[in-house]
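Enquirer: quick one: sequence and predicted model below, then my questions.
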Amino acid sequence: MVRLALVLVLGAIAPLLDATIAGVALPTLAREFAAGTAAVGWVSTAYLLAAAVTIAASGWLSERFGTKRVWLTALAVFAAGSAGAGVAGDLGSLIAFRAVQGVGAGLVQPVILTILVRTAGPEQLGRVLAIVTAVTVLVPILGPVAGGLILAGGDWRWIFFVNVPLCVLAVVAAGFVVPAEAPSRPPRFDAPGLALLAPALAGVLYGLSRAATTAGFADARVLVPLAGGLLLLGVYVVRALRGDHPLVDLRLFRIPSFAAAGGVQFLAGLSLYGAMFLLPLYYQQVRGQDALAAGLLLAPQGLGSLLVRPLGGVVDRAGAARVAVTGVLVCALATVPFAAAGPRTSPLLLGGALLVRGAGLSAANIAVMAGAFRDVPRAAVSGASTVTRVLQQTGGSLGTAVLAVVLAAHAGSVTSAFHAAFAWSVALTALALLPAFLVGGRGVRADAKG
């Protein structure tokens, strides 16, 4: 199981790393292609929208073609898009290849969860997910460091080329380790559901990304896609609850432990991951560090996430709720120093707070992911993986947008603006404590192996 988890994690590193590295490279790309901020922003937006489409279809594809085949295909598509982006000669072709990357990336994470949950079973789930969640927390933290090092020492094209060998290694290793799962005969593909859900997710995620860059929700470029996405999402919800075989079965939320874990995932994205948007900006704008130095100063948070990996066994024995509540609370308390920190605050104090914050964030992730699948029937795991990925993505995007608006709207000095934004992050975290108490509670466990 550990070997399987490590191979799957190897395949997840490239998409996780790519999202943060590409963000660091946007100013460099703007200069390279002599493009404005709005135009070069599509390098990230095309990736985001393409991923939203494939996330929506990931559950059905896993059932129809088998998880191993879908995962290997997703990595191959992502590697091809990465190679194409690396050789792109103009901004248009770069954006197109970024969309290809997004198609592959949108499938990787939910399919990994499906493979691990089905293989591990409820008894070992915490131990196995401890490996995966540690990487999903660590890689986005270290991504800016990797991006800064690549841009400082080499050509921008290596921002994308670096993904190719990682994907190739993962594909080769998967041939020996990842179990082949026979395709099933799922219900007929819900094309109308995809026609509603894919643009709904794309509109919501695009609107939130625009809110984060324009620092406001009143802009038409934010309101139109956001309102359109929410409208389509509402139509999909009504249709899914009435239909027999929806693309993503929302009746999974009738499972108490899954519903509670979903609430924590969304609210954690809103509050906890939103703070990850603030932290590098704080070091750059308040403490005057460059992007590479800011990334290195955030390294203790990644170390903290690795230190709590043994908690997987604790989750399996003691249950997810206690660990989830403790992790969310620790993460919130460790964010408090930044709500009062200034240009001369001790770097040792802030480094210690980041170490503790990383530990709390990783502990909460392990517990929530294990609790989410505790009572989910085996036949519904692929659909549950899709739902969890959507909740993480939208929660994180909303959290980033909200805190960006708070940061920009607060009058006064830059330091006081960050104080307000971090205070909002801490306050929002309290909301995640409420459903955390219910994660992994007794539900339909009797059906979990069905």
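Expert: Thanks, I have it. Numbering: from 1, shown residues only.

Enquirer: for the rest of this, base every contact and every neighbour count on C-alpha atoms.
Expert: Noted.

Enquirer: tell me how many other residues surround Ile112.
Expert: Ile112 has 21 neighbours, counted by other CA atoms under 10 Å.

Enquirer: what about Pro179, how many neighbours?
Expert: 13.

Enquirer: give the contact list for the residue lying closest to it once chain neighbours are set aside.
Expert: The spatially closest residue to Pro179, leaving aside those adjacent along the chain, is Lys68, at 7.0 Å (CA to CA, 6 or more residues apart in numbering). Residues in contact with Lys68 (CA atoms under 8 Å, 6 or more residues apart in numbering) are Ile115, Val178, Pro179, Ala180, Glu181.

Enquirer: same thing but 10 Å
Expert: 62, 74, 111-112, 115, 174-175, 178-183 (CA atoms under 10 Å, 6 or more residues apart in numbering).

Enquirer: kindly reformat those residues as CSV and extend each row with secondary structure.
Expert: As requested, the contacts of Lys68 are exported to CSV (DSSP: H, G, I helix; E, B strand; the rest coil):
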residue, secondary structure
Ser62, helix
Ala74, helix
Val111, helix
Ile112, helix
Ile115, helix
Ala174, helix
Gly175, helix
Val178, coil
Pro179, coil
Ala180, coil
Glu181, coil
Ala182, coil
Pro183, coil
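
Enquirer: pasting the second one now:
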Amino acid sequence: MTTTAAPDAASDKLDSGVLKIAGVVVIGAIMAILDVTVVSVALPKFQSEFHTTPATAAWTMTAYTLALATVIPVTGWAADRFGTKRLYMTSIALFVAGSVLCSMAWDIGPLIAFRALQGLGGGMLMPLGMTIMTKAAGPDRIGRVMAVLGVPMLLGPIGGPILGGWLVDTASWQWIFLINVPVGIIAFTAALKILPKDTASASESFDFLGMLMLSPGLALFLYGVSSIPGEGTVGSRKVLIPAVIGLVLVIGFVLHALRREHALIDLSLFSNRNLTIAVITMTLFSVAFMGSMLLFPSYFLQVRGENTLHTGLLLAPQGLGAMLTMPIGGKLTDKMGPGKLVLFGIVIIGAGMAVFTQVAADSSYWVLLGALFVMGMGMGLTMMPIMSAAMASLTQHQVARGSTLMNIVQQTAGSIGTATMSMIFTQTVLNDKAAATYGGVLQGLVPADQLPPGALDAGRSAFADAFGSTYVVALVLIAACLIPALFLPRHKAAPTGDPTSDEAAQAPVLVH
């Protein structure tokens, strides 16, 4: 078998070797991330096909997310133990197998189970891809590497609803899963031929106790948080019991990890100032931005009456804006550090978000699409430079654990943000009689033809106001990101050691 040697990390530009590796990683990441948003548009189809409730159909999404949260903590250790190439190819195979089984599901229960299997494979693809790319490119090109890895994050929210709506309308729901088969075969074959061999290390024992606490702890906590919108309150037993148990398990893991030398997640990484600040910034940013991203398609679907395909197209300007600035942001991060770029990006996002705080039922599409484009430009200068700040100062030995940590933070914070924004919006609607009535019409609980004249328009307007009020909260959280972002490095980060050297690979992390 022919393999490509690891490219020269000292070169300033992304050479052909790194770009080939990037292509493999991006294909796998797109496959995993796109699958989340593609399935979201098929939920009504699942309800009618399997004669089930909306809450049960939503478990096809929840099971995938919980499986992601369960497997991500193990990825760092597994990458060290088995090597990134073999583990990456195994993840692709697992994801494709889950996809095939999903397409063969005969009832909603098996479909939920097969979605969880998909999540076990998909959960490892992004942190593994980040590890592979960081090792291949070296510390001087982290910004450009992260810009490349940002492409799947953009294509998922944009392309998912478009692709999913088209497949469900023109073919069948099975094709939203079968589409992964040819893509997965291409990704597996490319990984086999292009990814360089890496050396597996058996020096660290597996932290079984840590896994038994952290993986189910994260899954239970996210399950409780994701139940908030459906329950309408944080005080529900369905929310509190799993969330509290999950939180206790996570806290137990932290206490355990502080005493164990080779814990599942290396908490000594927090002695790295740049990584710690990046984690805090990413947490706030993911809560605010990922939560607000949920609201954009909902506004177009519920207030403006657009179908799924048109809604996906209307969201495209956000991705186009990010695609414009992300390569620029990557290059500038490598040259001048992420600090100034992230601050500027957050300000731009805030400017676009401010437009949506004033959204109405008849707001100009040109204004809204322009605001989405501006927010996308800000995102291109924000998310991946934050990730670069975390990864640039890590040694090669720390990269797998660092990328795992950042993916856990992003996944958890994003879920919290989504649940928080959904709860705020739901409560705002329920507190307004006109908006609540309109919500009943959307759910089919209130016949529209039985409403008095003008009630439907008044309800639609009140519904739009509820979106605007929720965007105010998102804007405040976006502004709060400026505080930790002020402490991000304002110049090119100096790594703790040469990540290509053997000494750096074994360099200890000093705990102060």
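Expert: Arrived safely, thanks for sending. The structure displayed is predicted, hence computed values, not measured ones.

Enquirer: which of the contacts of Lys68 of the first structure has the most neighbours?
Expert: Neighbour max across these (other CA under 10 Å) = Val111, 29 neighbours.

Enquirer: please identify the buried residues of whichever strand or helix holds Leu197 of the first structure?
Expert: Secondary structure assignment for Leu197 of the first structure, by DSSP states H and E: helix 191-214. Neighbour counts over helix 191-214 of the first structure (16 or more other CA atoms under 10 Å) mark 193-194, 196-212, 214 as buried.

Enquirer: ok, Arg260 of the second structure to Glu503 of the second structure distance?
Expert: Arg260 of the second structure is 23 Å from Glu503 of the second structure, where distance means CA to CA, to the nearest Å.

Enquirer: what's the neighbour count on the residue mapped onto Pro338 of the second structure from the first structure?
Expert: Alignment note: Pro338 of the second structure maps to Ala320 in the first structure; criterion TM-score structural alignment. Ala320 of the first structure has 31 neighbours, counted by other CA under 10 Å.

Enquirer: host element of the closest residue to Ala320 of the first structure other than its chain neighbours?
Expert: Of all residues not flanking Ala320 of the first structure in the chain, Ala367 sits nearest, at 4.7 Å (CA to CA, 6+ apart). For Ala367 of the first structure, the element it lies in under DSSP H and E is helix 347-373.

Enquirer: helices and strands around the following helix or strand past that helix, which ones?
Expert: Next in sequence after helix 347-373 of the first structure, counting helices and strands by DSSP H and E, comes helix 381-409. Packing partners of helix 381-409 of the first structure (3 or more CA pairs under 10 Å, 6 or more residues apart in numbering; DSSP states H and E): helix 42-65, helix 91-153, helix 191-214, helix 256-268, helix 274-285, helix 347-373, helix 414-436.

Enquirer: about what we covered before: and which of the contacts of Lys68 of the first structure is nearest to Met276 of the first structure?
Expert: Closest approach to Met276 of the first structure among the contacts of Lys68 of the first structure (CA to CA): Ile112, at 23.7 Å.

Enquirer: what's Leu151 of the first structure aligned with over in the second structure?
Expert: Under the alignment (TM-score structural alignment), Leu151 of the first structure maps onto Val168.

Enquirer: what span of the second structure is stretch 393-401 of the first structure aligned with?
Expert: Using TM-score structural alignment, stretch 393-401 of the first structure corresponds to residues 411-419 of the second structure.

Enquirer: sounds good, over and out.
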